[in-house]
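Novice: can you look at this prediction? I've put the sequence above it.
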Amino acid sequence: MKPEDIYKKKYKGLYCVGCEEFKMEKDLIDGKCPEHNCPPEEIEEENYFFKLSNYQNRILDLIRTDKVKVEPGYRKNEVISFIESGLNDLSISRSVERAENWGVPVPGDDSQIMYVWIDALANYITALDYNKEGELYEKYWVSGDERIHVVGKGILRFHAIYWIAMLLSADLPLPTAVLSHEYLTINGEKISKSLGNVINPEEVVDKFGVDGARYVLLTSLPWSKDGDVNWERMTVKYSSDLANNIGNLVQRTISMINKYEIQVESQNLKVKTEENNLFNFDMTEFKNEIESLKMELALKRVIVAAQSLNQYIDENKPWSLAKENMAKCAEVLNRVRNDLIYLANFISPFMPDTAEKMKNQLETLKPEPLFPRIDA
């Protein structure tokens, strides 16, 4: 940052230890931090400050014009409102005593430790060898077409305001987008060690597999509100959407092809489009949903597509056609098989191992359970 943007002064304010941030009275609800539900500490000491106020108008213009795109829209409005209320200069250091001598020392001042968020945000570029203008920094930050931050709603301000100002001061490339997601809760309560309601991610993987864990977690977090999870709900989702829908569909298709000795006929899937598949997949909307990180909506399209293929099989009854019209039976099963190979491409961004297994099994006609059934 520019030296002229940094100065030292004595300061008195309300500090939330959980947020690692000074709070204004307007930020509090009933005198408490809304994020941690506890009153902030009153702190008075001498710190270094960053002239955040110098960059208020530039940041406001960047956010308003989507030069730095903040999603979803209502979070963008929150950021704009906060900026318009006036940006105060930001304390960027803590006394060694209050930091308990933990952290990165302020260069040239042994009495001060860098504010943890200044250090943390800088990691986005220092991890890429920014100080040496390394190859990774050049490739991913300077020359990259997109620099996207995906963050929880509780730290949006740090990324959409403070980090932008730091980069402006240093005259470095800015993020192209800051995408803010909501929180996962467990049985309607915020995840908390003190409440003892934490679900270990490793246990989720152990029960559902890596791809299954990706699925149940991604589809449990809506774009515009907190998502609630518990073991029962995740198990039902895994069983109904994955094991009984996609997994069963692949298994039954291959089994019938083998049973009725169907000669498989592969289509040119490179030219397959949403108009000539059975599930009318809207690729434009799918792409838009992924790019805006509405993962649960994109995955819903995948599940509906598999349901459509299962319905097509039930309606056409290839087990009956095998007795009456083998040519039609072959046509039905070949079409489902080819559409499944096509569908695997849309499953791949979320469940890459599953997509690869689907394609392999549909090519070799050797079925294995994609999603082993589990007890509720």
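Specialist: Okay, I see it.

Novice: drop to CA atoms for contacts and neighbour counts, all remaining ones
Specialist: Will do.

Novice: quick one, helices of this protein?
Specialist: Assigned by DSSP state H, the chain shows helices spanning 56-64, 73-84, 116-126, 135-136, 156-157, 163-170, 201-218, 231-237, 248-259, 283-291, 295-316, 318-324, 326-347, 352-364.

Novice: quick check: the nearest residue to Ala305 once chain neighbours are set aside vs Val302, distance?
Specialist: Leaving aside its sequence neighbours, Ala305 sits nearest to Phe279 (C-alpha to C-alpha, 6 or more residues apart in numbering; 5.0 Å). Computed as C-alpha to C-alpha, to the nearest Å, the Phe279 to Val302 distance reads 9 Å.

Novice: mind listing the shared neighbours of those two?
Specialist: Counting by C-alpha atoms under 8 Å, 6 or more residues apart in numbering, Phe279 and Val302 have no shared contacts at all.

Novice: and the comparison structure, right after this:
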Amino acid sequence: MNKTFYITTPIYYPSGKLHIGNSYTTVLCDTIARYKKLRGYDTWYLTGMDEHGQKIETVAKENNMLPINHVDMIAESTKELWKNLKISYDDFIRTTEPRHESVVEKIFEKLLAQDDIYLGEYEGYYCIPCESFFTETQLDENHTCPDCGRTTEIVKEESYFLRLGKYQERLLQFIEENQDFITPETRKNEVISFIKQGLNDLSVSRTSFEWGVKVPSNNKHVIYVWVDALSNYISALGYNTDHDELFNKYWQKDGVLHVVGKDILRFHAIYWPIMLMALDIDINFKLYAHGWYLTKQGKMSKSMGQVVYPTPLIEKYNLDSVRYFLLKELPYGGDGIFTPEDFIGRINYDLANDFGNLLNRTISMVNKYHNGLVSKPNKTFTEYDIQLKEKISCTVENYKQNMDAIKISNAISEVWSLISRTNKYIDETAPWVLSKDESCDEELMNVMYNLVESLRIIGILLTPILIESSQKLFDQLNIDENLQTFDKISFGELVKTNVINKPVPLFPRLDKEVEEKFVLDLISTRETKVENTEDYIDIEEFKKIKLVVGEIIECKIHPNADKLLVTKIDTKDKVRQIVSGIAKNYTPEQLIGKKVVVVSNLKPVELRGVLSEGMILAGKNKKNLEVLEVTTLKKGDVIS
């Protein structure tokens, strides 16, 4: 019977579109799941959405929607993204599903009955976006959330608490006895340090909102996010139900891997194992906490207009280009930086030059020298043959070690080292020289076979990573399906094949400047226009914006930019010079005399060499742009 392997992503919060950070986690898990299946494991892959909480209730209300309608919409868009990324998940759990909620209710009541959960009162600083409480010592002087940087608020209410302290020493002992429980090592050390500071009991219910799973024995309480959300890993398997076959098969047996971002490490490394201890469920999982994808400006931020979304990249550059970059560029345990230069560079150099060109050259030479036919030679001809075979054997072993250790970037580097060695083999054996001597025909066939067989093995190694291109490689080399499996990874399994007549490039080379600009525009312009339900401002932030009525008394075309207009606007307190990008919609004559709304406290800047001391408010749709005008208000009147 095959070994089992159960892998999970965190369940994502439906606050808006998912960017490449979330996509990285999901692609990483998909790659590991595909690898395990390739190795013969009976694999189950879970992902999903964490759909309860005060933030969802608030956002839905502000958008005049029911919470369920809001999360339905986000869940469908997320599933569509995973479809575009060809994520091979087996189940998509939503915490609003009855199959999940019923399990959460049973878990809560069991822990309550055995006094691992008790009723008390909580007062502390609460961050709504993070759904987390913090002590004053965890906050800065402005009481901002240490995780997201937003303002916290003091909350005092009756609450149920999970007894973390009761299990503190037991958890520390478990971590010490299971050194590979948390990886990388640095993350494990962070967790141990946090536990040794002393664990405060965890608030696990709220009374200030309605959107969540109610405590069955006390309906005024909603079960707090972490007991609700973390339970998904076993509720999806049918734990504590009449249909617990998956739980018995995948949780109770061989291997379970939770993959999370480093920002939610504490919840998975402390709260979740303590919940399992209290429930008397074996802690069978390993936890891998990866780093973040950053931009040059730092952590990705929708409000700052520095976010990378995967869909337009897939549409433009194909799926495997995106998967390759995501998996290669984020080092084990560290952060990665997404830049247009690096993204296009990886496609051109790694995928087009190194990998794609090796396949193209090989197919072209097999057709040129042997009419597309390759057959297994009877002997080894040169030292170069031996070196290539030794390299393949070494690569396969290193690849397996790295994949098993979740060091996917390292595993990819091993494959590319083999690709590089195979390209070098062509130069060493010089088939164009061998082809000129009929007595070398058998040796030439040997070279062609070694190239095709190397590519077959490379294709197998890349099957979990480049899921479309590896299949295209097999198709172009006409490799039988039974020779595309990991149990046929050894050199020499191929007996003969007939490659296609003309190679089809897997990754055409890109115009560096053109494509880098395209990607840069995606990051900093196009995606900032996407509606985003996360980055709301509060009333105090809005009050900082000063809007006044001003009358345009002078207007002319910008001397260095024909798309810009330079206006002089009288706002009563002063005459301001404002540069606006509205020349396509208005002539200077059309604007003179209009009373418009002006942002009067915007920091002055120079635009194409001309000072601009504010901003004119305007609205637009796909066809028109219109400056906002006022009729009865006078210049200098304040808009509030």
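Specialist: On my side now, so go ahead. Small disclaimer: the values here were computed from a predicted structure and weren't measured.

Novice: picking that back up, so which of the helices of the first structure is nearest Phe371 of the first structure?
Specialist: Closest of the helices of the first structure to Phe371 of the first structure is helix 201-218, at 7.6 Å (criterion: C-alpha to C-alpha).

Novice: distance to Leu28 of the first structure for the helices of the first structure - can I get that in a markdown table?
Specialist: Listed next are those as a markdown table, based on distance: least, C-alpha to C-alpha, whole Å:
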| stretch | distance to Leu28 of the first structure |
| --- | --- |
| helix 56-64 | 22 |
| helix 73-84 | 14 |
| helix 116-126 | 20 |
| helix 135-136 | 41 |
| helix 156-157 | 15 |
| helix 163-170 | 23 |
| helix 201-218 | 31 |
| helix 231-237 | 34 |
| helix 248-259 | 51 |
| helix 283-291 | 34 |
| helix 295-316 | 32 |
| helix 318-324 | 64 |
| helix 326-347 | 43 |
| helix 352-364 | 44 |
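
Novice: closest to Ser91 of the first structure out of these?
Specialist: Going by C-alpha to C-alpha, the one of these nearest Ser91 of the first structure is helix 116-126, 9.7 Å.

Novice: average distance between the closest one and the second structure?
Specialist: Averaged over the aligned pairs, helix 116-126 of the first structure sits 0.9 Å from the second structure after superposition, using mean C-alpha distance after the TM-score superposition for the first structure.

Novice: which stretch of the second structure lines up against that helix?
Specialist: Counting by TM-score structural alignment, helix 116-126 of the first structure falls onto residues 225-235 of the second structure.

Novice: distance between that stretch and the chain's centre?
Specialist: 21 Å (C-alpha atoms, centre = their mean, to the nearest Å).

Novice: give me the distance between the two termini of that stretch.
Specialist: Stretch 225-235 of the second structure has an end-to-end distance of 15 Å (C-alpha to C-alpha).

Novice: with stretch 301-311 of the second structure instead?
Specialist: First-to-last distance for stretch 301-311 of the second structure - C-alpha to C-alpha - comes to 18 Å.

Novice: flag every buried residue along that stretch.
Specialist: 302, 305-311 (16 or more other C-alpha atoms under 10 Å).

Novice: what ranges do the strands span in the stretch 1-150 of the second structure?
Specialist: Here the stretch 1-150 of the second structure has its strands, by DSSP state E, counting those that start in this stretch, at 4-8, 42-49, 91-94, 117-127, 132-134.

Novice: between the ones you listed, which gets nearest to Lys563 of the second structure?
Specialist: strand 117-127 (43.6 Å).

Novice: what's the angle from the closest one to helix 272-279?
Specialist: Between the axes of strand 117-127 of the second structure and helix 272-279, defined by axes from the mean of the first three to the mean of the last three C-alpha atoms, to 10 degrees, the angle is 170 degrees.

Novice: what packs against strand 117-127 of the second structure?
Specialist: Under the contact definition 3 or more C-alpha pairs under 8 Å, 6 or more residues apart in numbering; DSSP states H and E, strand 117-127 of the second structure sits against helix 98-113, strand 132-134, strand 153-162.

Novice: turn those into JSON lines, columns for distance to Asn402 of the second structure.
Specialist: Converted to JSON lines, these look like this (distance: least, C-alpha to C-alpha, whole Å):
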{"stretch": "helix 98-113", "distance to Asn402 of the second structure": "35"}
{"stretch": "strand 132-134", "distance to Asn402 of the second structure": "35"}
{"stretch": "strand 153-162", "distance to Asn402 of the second structure": "38"}
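
Novice: make CSV out of those and add distance to Glu341 of the second structure and mean neighbour count.
Specialist: Formatted as CSV, these follow (distance: least, C-alpha to C-alpha, whole Å; neighbours: other C-alpha atoms under 10 Å):
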stretch, distance to Glu341 of the second structure, mean neighbour count
helix 98-113, 44, 18
strand 132-134, 37, 19
strand 153-162, 42, 18
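
Novice: closest one to Thr43 of the second structure among those?
Specialist: From those, taking C-alpha to C-alpha, the stretch that ends up closest is helix 98-113, at 21.3 Å.

Novice: gap between the residue nearest to Ala305 of the first structure and Arg337 of the first structure?
Specialist: Look at Phe279 of the first structure and Arg337 of the first structure: by C-alpha to C-alpha, they are 13 Å apart.

Novice: distance between stretch 116-128 of the first structure and the chain's centre?
Specialist: 20 Å.

Novice: run through who's touching it.
Specialist: 20, 92, 103-104, 134-137, 141, 158-159, 163.
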